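Participant: With the input below, show me the fold.
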Amino acid sequence: MPGLPLSHEEEEKGEEEEEEDDDLEDTPLEPEDALRFVQSVGYVEPSKRAWLMRATLGIPPEPREWPNGCLLPESSRDRRHVGGLQWHHTYEMDKLSETCLPPMRYTECCDQASVGQERCFHKACPMLQVFCARIQTFLLADNTNPIEVYGCIAVRDSEDYSRNYLFNRSRDNPLTINSASDYLRLLSPKRGMSMQFDCLVEVAIRTKALSGDTDDKTLVDGCFDLIEGRAALDVLSRSTVEGEHGAIVFDLIIFRRGVEATISMNFLEVPGDGFDIKMCGFTAIWKNLYAFIDDEQCECDSFVSSVGKFARCFVVAVQFDDTLFIDFMEGNMPIAFEAAIHGSEEKLYHFRNGAAVSVEVSWSTTHY
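Facilitator: Prediction:
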């Protein structure tokens, strides 16, 4: 039913609210802003917290709608690795291996040590960051029937054109999706994703046969490329990739001057019976929101059972002139790390239950 026309006062109020949202998005955060927010919110579920951060701090900004991702010809899973088109050769699609390049390749500047000069030749460069991916499908029309999905999403960039996985589940280990929780649980990429030149996103997501069906269904199957000279830079964007029985909606950004942040944790004190942690990150200037450890968007075990190194590191792209806050979402002050070309910084965080963790953020470029 069409909406009722707004009164003059309602129109003015709506305009004022839009202006307030714009102000939130354009105003950089100070550490005091973050402190006031986390202390007032304390611990809430990640989905509710994300809503509160958007309403209170403008994090993240509303994404801009991109045109739908256009799948390349002969990019289905039965053709992409054996085809003879130019893009098959450019992205070396016959290689099925995971990237062997690690993160933190340029955390230290070898140039300065080797030539004995203070000049550094490394610089921030275009980088891709995928924040989340959601499933859209008519198969979820009935709220009582979840679906089980499996397959992979991988990014191939010019650093080695091997797969850098964001999602990777076999048919024997599917992810359950329902209308209330339609996120794919993404992996942290193995290393930062370079957009110094073009990169390609490889998608093959299927659903296991539902009751009464005999065959699995293909949700999305194909590849699309991101062209550095044509993509919108420094804009949080939402892009939909449509397939046979559904679509995947990506929230992503291509930073013009990105650096790679690798976050690792070493637990120094842990309660005797262990505990669950939640962790997110957000930035001061660009106001990006990173989901590191939660129950909905991330493929990560949140239980800490003993002291020592946490099993996972998290690799993200951050704009070079920004500050990254690491927040354990329990009401204490988040830890702030200023983005840099090189170097590592380590800071201590004390949990309210007495646990303590040393958080280290290492900065590197992705391309030399």
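
Participant: Please make it C-alpha for all contacts and neighbour counts, starting now.
Facilitator: Fine.

Participant: longest strand of the protein?
Facilitator: Of all the segments assigned as strand in the chain under DSSP state E, the longest by residue count is strand 247-269.

Participant: residue ranges for the strands of the stretch 251-368 of the chain, please.
Facilitator: Applying DSSP state E, counting those that start in this stretch to the stretch 251-368 of the chain gives strands spanning 275-276, 279-283, 289-293, 303-304, 308-309, 314-319, 323-327, 335-338, 344-350, 356-364.

Participant: for comparison, sequence B:
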Amino acid sequence: MAAPSLAAHRVSRLFPHGSRGMASTSGFKADESAKPDTRSLISSTKDHSAISQAMKDAETSGTTLEVTDPIAGKHDAFAKTVDISGREENGRTSTNKDTKRVSVASDGQEDDVFRIGMFPKSTHRDGSIYRANHSWKREYNVTNRNETRLPEPTDCDIRNGKCIRHIPNRVLQILSLKLIKLTVDPGPVELYGYIAVRDYMDTLLNYIVNISRDDPIIVKQGSLVAMAGPKRGINMLSTALVEFDMRIKVGKEERHDCQLIDGVSDLDDLWSPWDCALKYRIDGDCGTVDLTVSRIDRAVMANVEVVVSEVRSSFDLCFHCFIGGYDEEIRLFNGTIGESRHLTRSVVAVVDGSTVDLKFEVASEPSDSAEHYYSFKAGMHGLDTREMKTEFGLISVKVTWSTLLSI
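Facilitator: Reported below is the predicted structural model:
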């Protein structure tokens, strides 16, 4: 694999079967005789250097490199080219970001972590995200602060008992969100704010977490943060933006609060393999957050809803999810239940035909915990339900299967 010629902005790339084009700030030309599998294209340090140099050259010159798929298809409408060069209204160009892969010691182990940077003029506290005329702000409609819709497939085409219209697709799954380090008081802090994703299927905000200042969560250094979202799958047929503004509540007035992380970055499929866990580190003013993600091929959506009813007495509930092939815990809820309530509705991406395992930890106190497990097999359509009777009340689980896109 050779470095691209910057004179030719349009380059070709072979994708695995069923995929479509991916937009990125980097580009390369794959060996036309190679097998159509991108996973082998990232293993070489030399290849990484070529891509990295092309990215730096493109950023310096303000060039946008477009990656195109030689296979045409109906999903091409979602395969957009995004200029994230940092071009401002007056025509000046600044480097957008620097994504570095580093080894970070954790409990005596060396873990591969991608330390990501932020786009220029993308912070919320100073309002710069709403100013300047960067292309990525226009393309992703950043000034629109509305939340994404909740699409449900209703246009099935059933033949011989199977739907031939809806198919598994390429989806980004957020596996975990972890508060790695605090540069303020390392004890428990009150955390609020949001992390959301924008993709080309619908550029509105798709929240991973969204915590109000009036109802912050209490976390400590090294803790996982429960994720109530996303509310729909995240399309990985084009570059996805990750937008975040998380703060630590200090006093009565917001202006005194500490900024944890603030900015916008992006995720695409050019820098790492599919179907494995990848850790991205976000450094902020008052701490560090790790976002563990996976780009899942042939994914279907598990729409998970949990309802707690007939509460007899207050209890603590921790609700985990595990998807087939991954050891990472997806924490969807951790809190106290004192009354009947609709607990959560989250969408989890999983490879078609594999499993989703749900784990419930129910306790009245830390020393007295009971665990309940339920397993569901992934499919394109269908509905699975379970009921869990405990001494504290009744918990109902509903998993509805769907796909992100149709053909």
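
Participant: Contacts only, for G263 of structure 2.
Facilitator: Residues in contact with G263 of structure 2 (Cα atoms under 8 Å, 6 or more residues apart in numbering) are M118, F119, S122, T123, H124, I129, E243, F244, D245.

Participant: same thing but at 10 Å, please
Facilitator: The contact partners of G263 of structure 2, taken as Cα atoms under 10 Å, 6 or more residues apart in numbering, are 117-125, 128-129, 195, 242-246, 282, 284.

Participant: cool, I395 of structure 2 as well?
Facilitator: By Cα under 10 Å, 6+ apart, the residues touching I395 of structure 2 are 306-311, 340-343, 360, 386-389.

Participant: nearest residue to it other than its sequence neighbours?
Facilitator: In space, not counting the residues next to it along the chain, I395 of structure 2 is nearest to V308; the distance is 4.5 Å by Cα to Cα, 6 or more residues apart in numbering.

Participant: Would you agree the one you found is in contact with V397?
Facilitator: Yes - counting by Cα atoms under 10 Å, V308 of structure 2 touches V397, with 9.0 Å between them.

Participant: Helix, strand, or coil at K56 of structure 2?
Facilitator: When the structure is reduced to helix, strand and coil (DSSP: H, G, I helix; E, B strand; the rest coil), K56 of structure 2 reads as helix.

Participant: Which residues are in contact with each of V308 and V397 of structure 2?
Facilitator: Common neighbours of V308 of structure 2 and V397 (criterion: Cα under 10 Å, 6+ apart): L343, E387, M388.

Participant: Looking at neighbours, which among those is most surrounded?
Facilitator: For those, neighbours were counted using other Cα atoms under 10 Å, and L343 has the most, 18 neighbours in all.

Participant: Tell me the residue in structure 1 aligned with K377 of structure 2.
Facilitator: Using TM-score structural alignment to pair residues, one finds that K377 of structure 2 aligns to E338 in structure 1.

Participant: Could you give the number of residues near its match?
Facilitator: For E338 of structure 1, using other Cα under 10 Å, the count is 16.

Participant: how about the nearest residue to it, chain neighbours excluded?
Facilitator: Leaving aside its sequence neighbours, E338 of structure 1 is closest to T323 (4.3 Å, by Cα to Cα, 6+ apart).

Participant: In structure 2, what sits opposite that neighbour in the alignment?
Facilitator: Under the alignment (TM-score structural alignment), T323 of structure 1 pairs with T355 in structure 2.

Participant: List the contacts of its match.
Facilitator: Counting by Cα under 10 Å, 6+ apart, T355 of structure 2 has contacts A302, F322, I323, G324, G325, S375, F376, K377, A378, G379.

Participant: Which single one of the residues you listed is nearest to K181 of structure 2?
Facilitator: Nearest to K181 of structure 2 among the contacts of T355 of structure 2, counting by Cα to Cα, is F322 at 25.0 Å.

Participant: Distance check, the aligned residue in structure 1 for the closest one against V149 of structure 1.
Facilitator: When the two structures are superposed using TM-score structural alignment, F322 of structure 2 falls opposite F282 in structure 1. Distance check for F282 of structure 1 against V149 of structure 1: by Cα to Cα, to the nearest Å, it reads 29 Å.

Participant: What of S170 of structure 1?
Facilitator: To V149 of structure 1, S170 of structure 1 is 9 Å away according to Cα to Cα.

Participant: And V38 of structure 1, by the same measure?
Facilitator: 35 Å.

Participant: Same check on I285 of structure 1?
Facilitator: 36 Å.

Participant: In terms of neighbours, single out the busier of those two.
Facilitator: Neighbours around I285 of structure 1 and V149, counted as other Cα under 10 Å, are more numerous at V149. The numbers are 25 against 17.

Participant: Mind telling me what the more buried one corresponds to in structure 2?
Facilitator: Under the alignment (TM-score structural alignment), V149 of structure 1 maps onto L191.

Participant: residues in contact with its match?
Facilitator: 211-213, 215-220, 225, 246-250, 257-260 are the contacts of L191 of structure 2 under Cα under 10 Å, 6+ apart.

Participant: Same check for those residues, but in structure 1.
Facilitator: Contacts conserved in structure 1 for the contacts of L191 of structure 2, using both residues aligned by TM-score structural alignment, their matches' Cα atoms under 10 Å: 211-213, 215-219, 225, 246-250, 257-260.

Participant: Many thanks, have a good one.
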